[in-house]
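>>> Sequence and predicted structure are below.
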Amino acid sequence: MTNLLTALIFLTSACVHASSPAFIVDRLPLNAAIQLAQEDVFGRQYVLPPELASDTRPVTLDLSLAGDQKTQREEYVRWLRQMNIAVETRNGVDHYRSFKPVAAPEKMVSWVYTPFHRSPSYLATVLSGTTGRSSQASSESTSGTSSGSLSGSVSSSSGSFLSGEGDSLVFRGTRSELARLKELVPLIDVPAQGVVVTGYIYEVQTGRSEGSGLALAAKLLSGRFGVSVGSSSSMGNYISFSSGTLNAMYELFSTDNRFKVVSAPQLRMDSGKEATFSVGEQVPVLGSVSYEDGKAVQSVTYRDSGVIFKVKPVITSSRISLNVNQQLSNFVKTDTGVNDSPTLLKREVDTSLTLKDGDIVLLGGLAENKDSQASTGLSFLPKSWSQKSDEKSRTDMVILLQVKKV
């Protein structure tokens, strides 16, 4: 039968290779072929590891034309190495072992890419995971813009390198890594989503009985633009609505002399980036004291005060998450402690909102209460005859905002 396993050993003959037998195996199990070669052809002691002693892969080998026994053994050992089997001789005993071949290093290639929309450092950070290594970059957040002020680079022990420093993305690595990179770059180097935040910052003067500025604004809006507002205690520090226009609400507040526009910011920013709007002044504040040539030098730092408005959006397909920080601050004379340096009085609120494209939000929460006393009368009359007045007022900062995708 042609499918039978055969092993043939041709002993010494006068015609072919008189100095050594010919060794031919045809579809013999590997463990049996090794045993046959060691015991009957080369006559050498040997040791097989368990994985080779049980290896029954059918093999075929023909050493009939290999020459003398030394040449046959060299060909036999070479044949084993092709199957990832090594033979080491120690003290006259052949020790077999399996090994994993070391892959030849791939040829390294270089590639330079100039981004169209995103910064090189942003691309380097996002793409670092595609090359099988972690980022070592000091870079933008994954919502970064095309600004190239930050830089980053990623490297590995294999010699591959991905750099976002400067104005180009530089890569050096294998062809397979480069192929993955080229496939992903067009999907990532796209314009960053952005929003325009338009608003009005109001200073609202109210009496104690009128409640907060936000509550007063809610009363003005109630029943208009499809807005229905419940009790002021349930509003928190903001209310949002999807109907109406910002300009119409501005015109409505302009009809009430208790609403005074402090500022009207309009900010455009990309997703994940923070924008700041500040109305006020920079006040010099005493800093640390250093010594130069034995003389004390007083440092001075300038700190912002007034109305400071910061906003940071994160844009998804259907929502805009907005982190809003509003601060109202001013400096007053220090009566105790360091009298030469003013004291900062600050009121600050942080709010996180989730809005739809085009939504309008009304923010409050920054309030200042004032008590004022006055007396009127003739100077030559006793003070007890003077008319006294006691007025309690409240000043609120209310911010009217609208966010739109661009």
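Good, I have the coordinates.
>>> hey, let's count contacts and neighbours off CA atoms from now on
Will do.
>>> Excluding its own residues, what touches stretch 254-269? List them.
194-206, 253, 275, 277, 279, 312-313 (C-alpha atoms under 8 Å, 6 or more residues apart in numbering).
>>> Can you flag the buried ones in these?
194-206, 253, 275, 312-313 (16 or more other C-alpha atoms under 10 Å).
>>> just how off-centre is the host helix or strand of residue 239 within its chain?
Here residue 239, judged by DSSP states H and E, is contained in strand 238-241. Offset of strand 238-241 from its chain centre (C-alpha atoms, centre = their mean, to the nearest Å): 30 Å.
>>> helices or strands up against it?
With contacts defined as 3 or more C-alpha pairs under 8 Å, 6 or more residues apart in numbering; DSSP states H and E, strand 238-241 has these neighbours: strand 360-376.
>>> Who are the packing partners of the strand it packs on?
By 3+ C-alpha pairs under 8 Å, 6+ apart, strand 360-376 packs against helix 213-221, strand 238-241, strand 343-355, strand 387-405.
>>> buried stuff in the last one?
So the one you mean is strand 387-405. For strand 387-405, a neighbour-count test (16+ other C-alpha under 10 Å) marks 394-405 as buried.
>>> Same check on the third one?
Residues 343-344, 355 are the ones in strand 343-355 that count as buried (16+ other C-alpha under 10 Å).
>>> cool, the first one as well?
Within helix 213-221, the residues that count as buried by 16+ other C-alpha under 10 Å are 213-219, 221.
>>> and the angle from the helix or strand harbouring residue 313 to strand 343-355?
Element membership for residue 313 (DSSP H and E) is strand 295-315. Note on geometry: by axes from the mean of the first three to the mean of the last three C-alpha atoms, to 10 degrees, strand 295-315 and strand 343-355 are set 20 degrees apart in direction.
>>> and strand 295-315, what other elements does it pack with?
strand 266-270, strand 275-292, strand 320-332.
>>> at 10 Å what do you get?
Where contact means 3 or more C-alpha pairs under 10 Å, 6 or more residues apart in numbering; DSSP states H and E, strand 295-315 is packed against strand 194-207, strand 266-270, strand 275-292, strand 320-332, strand 343-355, strand 387-405.
>>> Next up, a structure to set beside the first:
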Amino acid sequence: MNVSRPLAALSLLGLMATGHCQATPLPPTAAFGKSIPGISMTFDRIPVSDFVMAYYTQIQKSPFVIDPTAAKSDAVFTMSLERIPPAQVKSMFMEAMRSAGFLVQRRGGVDFIRLREDGEKPIADQVFIYHPRFRDANYLSDLIGGLFATGHFVQNRPAPRSDGAPKASNDRGDSPLSLQSRPTDTLVFNGTEEEVAKLKGYLASLDTPAKQVRVRAVVYEVSGSSNEGFNLGAVIRSASQKLSLHIGAAGAAVAGSSVFRLQSTSLDVLAELFATDSRFNVVTRPDVLAADGQLTRFQSGENVPVLGQVSYDNKGNPLQSVDYKPSGIVIEARPQIRGEVVSLQLNQEVSNFVPTKTGVNSSPTLMTRNLTTTFDAKPGDVYVIGGLKTQKETQDRSFFPFTSWAVSNAKQLSSSEIVVLVQVEDATPI
């Protein structure tokens, strides 16, 4: 009997168990490549006793006891395994034994193997404790908890109340509901030996560093007048032609005249080019890290006092309250990281206060511009997003002194547009 064990990586070619042997069983042989790590074995109609002996003495190297009835079983195994990671060989063995009608139970560090009786269900007698390295414990349990028929994770979180009732104000965090709702950094699983072996394989694949990206942006307010005119598409095309002389090809418009994609360029280079145009005024330049699926929010501005509600004291005197309302710019980004692209949900809001000319003129009016978009961004490319436009008309009249005779009547139309440059880069920790 020859079973060799190189070092780790999985590929199952064939696995079959049958209840009768009509040919002389052959000894198991091993086949593996020296340059490719993993465990490789080939069994051809081997009896269960030899199969168990090969596994526990050559691979698992742990004590076992096989029931005499199970040892006399006429079940034979035929399988071919090549380059299987050692961590997953145990789940392969347990699955082969289960499909052939055998039950493996671990007691006191020893595996006991016997025939499974008709209708007998596996016993969840194994407790496995795992401390996640990278991912949240609740994320892992929610993701793989439904894959096991017998086993389960012991920490059960209550479902949120459908009536939307808030937590009691006197709950200091020590109530049963709060204790069960607390985040946990440990997974406790109770299941069969086979399920524990599968769970270890799942955790090795899933408990990996979460992906994250670096989101860089430059927000401009582009101003102009009706005499000057402003066309974002013309500006971007002119910029791409200039950049191609220095750093290579630039991209063209993606969809519509207010969204552009520039390939093989840099956000810093494009920002320096726009800095030479007096119409481009930098509002803010955020640079943040965003985890996969998590919301990142950047806010820059000021809190402006505005008049609030009027209340009265016991003597009937009015009391005027003052509220502070935020204004400025808010950028929210939520990336969904895939293999080749990043689906980026981007929300931008620009607000400012202006004097109120009608109604309650003692309190300013909040002017807000908001744009929400979702697009697929390729890491390294620069995306130019416009579309938040406003127009303002001013009229200048001159009259002859002490008369209502108009000497001149000049109208001027000014406009402004919010333009955002966005670039995402992979920032997943290695």
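That came through fine. As the structure is a computational prediction, the values presented were derived from the model and not from experiment.
>>> where does the TM-score land?
Superposed pair, TM-score by TM-score structural alignment, normalised by the length of structure 1: 0.58. Supporting alignment: 281 aligned residues with a C-alpha RMSD of 4.0 Å.
>>> once aligned to structure 2, how far is the strand holding residue 239 of structure 1 on average?
After superposition onto structure 2, strand 238-241 of structure 1 sits on average 1.0 Å from its aligned residues (mean C-alpha distance after the TM-score superposition for structure 1).
>>> What lies in contact with that strand?
Contact with strand 238-241 of structure 1 is made by 214-215, 218, 225-229, 351, 353-356, 358-365, 398-402, as judged by C-alpha atoms under 10 Å, 6 or more residues apart in numbering.
>>> if I look at the nearest residue to residue 353 of structure 2 once chain neighbours are set aside, how far off is residue 393 of structure 2?
Among residues not flanking residue 353 of structure 2 along the chain, residue 366 sits closest, at 4.5 Å (C-alpha to C-alpha, 6 or more residues apart in numbering). Using C-alpha to C-alpha, to the nearest Å, we find residue 366 of structure 2 at a distance of 19 Å from residue 393 of structure 2.
>>> go on, residue 187 of structure 2?
Going from residue 187 of structure 2 to residue 393 of structure 2 by C-alpha to C-alpha gives 64 Å.
>>> the more surrounded of those two?
The residue with more neighbours, out of residue 187 of structure 2 and residue 393, is residue 187; 18 against 11, by other C-alpha atoms under 10 Å.
>>> need the contact list for the alignment partner in structure 1 of that one.
Matched to structure 1 by TM-score structural alignment, residue 187 of structure 2 sits across from residue 169. Contact partners of residue 169 of structure 1, counting by C-alpha under 10 Å, 6+ apart, are 111-115, 119-124, 152-153, 162-163.
>>> hmm, 6 Å instead?
When contacts are counted by C-alpha atoms under 6 Å, 6 or more residues apart in numbering, residue 169 of structure 1 touches 112-113, 120, 163.
>>> how near is it to residue 27 of structure 1?
55 Å.
>>> quick check, residue 195 of structure 2 in a strand?
No. Counting by DSSP: H, G, I helix; E, B strand; the rest coil, residue 195 of structure 2 falls outside a strand, being helix.
>>> Please report how far it lies from residue 118 of structure 2.
Distance, residue 195 of structure 2 to residue 118 of structure 2, by C-alpha to C-alpha: 20 Å.
>>> Counting neighbours, go ahead and name the busier of these two.
Of the pair residue 195 of structure 2 and residue 118, residue 195 is the one with more neighbours under other C-alpha under 10 Å, namely 24 against 7.
>>> Pull up the gap between that one and residue 207 of structure 2, please.
Using C-alpha to C-alpha, we find residue 195 of structure 2 at a distance of 17 Å from residue 207 of structure 2.
>>> Next: residue 278 of structure 2.
50 Å.
>>> Among these two, which residue is more densely surrounded?
A side-by-side neighbour count of residue 278 of structure 2 and residue 207, using other C-alpha under 10 Å, places residue 207 first with 17 against 10.
>>> can you pull the contacts of the aligned partner of the more buried one in structure 1?
Matched to structure 1 by TM-score structural alignment, residue 207 of structure 2 sits across from residue 189. Residues counted as contacts of residue 189 of structure 1 (C-alpha under 6 Å, 6+ apart) are 117-118.
>>> Quick check: residue 189 of structure 1 vs residue 373 of structure 1, distance?
For residue 189 of structure 1, the distance to residue 373 of structure 1 - C-alpha to C-alpha - is 64 Å.
>>> one step back: of all the helices and strands packed on strand 295-315 of structure 1, which one comes closest to residue 132 of structure 1?
Closest of those to residue 132 of structure 1 is strand 266-270, at 29.0 Å (criterion: C-alpha to C-alpha).
>>> What span of structure 2 is the closest one aligned with?
Under TM-score structural alignment, the match for strand 266-270 of structure 1 is residues 287-291.
>>> Return the distance of the matching stretch from the chain's centre.
Taking C-alpha atoms, centre = their mean, one finds the center of stretch 287-291 of structure 2 at 12 Å from the center of the full chain.
>>> For the stretch 51-200 of structure 1, which segments count as helices?
69-82, 120-127, 175-188 (DSSP state H, counting those that start in this stretch).
>>> mean offset of the shortest one relative to structure 2 (after superposition)
It stands for helix 120-127 of structure 1. Mean for helix 120-127 of structure 1 is 1.5 Å (mean C-alpha distance after the TM-score superposition for structure 1).
>>> Cool, thanks, talk later.
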